[in-house]
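K.L.:
Quick one: sequence plus predicted model below, questions after.
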Amino acid sequence: MKVRFDTPEKPDSVIKLFKDYGLSDAHISDIVKKCPVLLVSNAEKTLWPKLQFFTSIGLSGNDLARIFRVNLRYLDIELREKY
């Protein structure tokens, strides 16, 4: 499946944010395949607070990947309401 974006700004910022929080390319790919709308989200407003919360309670990149693989609603609940 190919996805086109007007600019790479949002997808790049989402991918960078995930990498900054320790998610591997494989983890990011799995997450995006399950919820492609994440790539058009505002990384700082929508995703960063959630990732910040999970890391503040001691979760690492691998922990985050496991949580999001099982239940992406932790990341995309606001996005589904918006789009």
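P.N.:
It's in.
K.L.:
Going by C-alpha atoms from here, please, whenever you check contacts or count neighbours.
P.N.:
Will do.
K.L.:
Show the subsequent helix or strand relative to the biggest helix by length in the chain.
P.N.:
Assignment by DSSP state H gives helix 9-20 as the longest helix of the chain. Toward the C-terminus, helix 9-20 is succeeded by helix 25-34 as the next helix or strand (DSSP states H and E).
K.L.:
can you list the residues that contact the helix or strand following that following helix?
P.N.:
Per DSSP H and E, the first helix or strand lying C-terminal to helix 25-34 is helix 48-56. Residues outside helix 48-56 that contact it (Cα atoms under 8 Å, 6 or more residues apart in numbering): 17, 21, 64, 74, 75.
K.L.:
Take this one as well and set it beside the first:
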Amino acid sequence: ILAKVTRDAHIRELSKALNLDIGSGYCSDPLTKKLMKDYFNNNLSQLKPFIRHSWDTYKRGKSEKEQKGLFDCL
């Protein structure tokens, strides 16, 4: 329980420091999912040190961002 309380406090501090609503930080949280989408679409580079790059949500977003469209190579 102490670890969760401490983690939640750190998430709130991070949210304030970045001036972003990051939600709970868990991949099932809609606010966190939206933030990840915004990270890739708007290049929110200030988030990079805080994102778990081994997280499937991150990997999916990165893959979608890097994927070229059918007509992008013309």
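P.N.:
Perfect, I can see it now. All values derive from a computational prediction rather than experimental measurement.
K.L.:
So after superposing, what's the score?
P.N.:
A TM-score of 0.35 describes the superposed chains when it is computed by TM-score structural alignment, normalised by the length of structure 2; 42 aligned residues with a Cα RMSD of 4.0 Å.
K.L.:
which helices and strands sit right next to the longest helix of structure 1?
P.N.:
If contacts are counted by 3 or more Cα pairs under 8 Å, 6 or more residues apart in numbering; DSSP states H and E, helix 9-20 of structure 1 sits against helix 25-34.
K.L.:
got the angle for the helix it packs on vs helix 9-20?
P.N.:
Angle of helix 25-34 of structure 1 versus helix 9-20, following axes from the mean of the first three to the mean of the last three Cα atoms, to 10 degrees, is 140 degrees.
K.L.:
Which positions in helix 25-34 of structure 1 come out as buried?
P.N.:
27, 28, 31, 32 (16 or more other Cα atoms under 10 Å).
K.L.:
contacting residues around the first one?
P.N.:
Going back to what we said before, that points to residue 27 of structure 1. By Cα under 8 Å, 6+ apart, the contact list for residue 27 of structure 1 reads residue 65.
K.L.:
so which helix or strand takes in residue 4 of structure 2?
P.N.:
Applying DSSP H and E, one finds residue 4 of structure 2 within helix 2-18.
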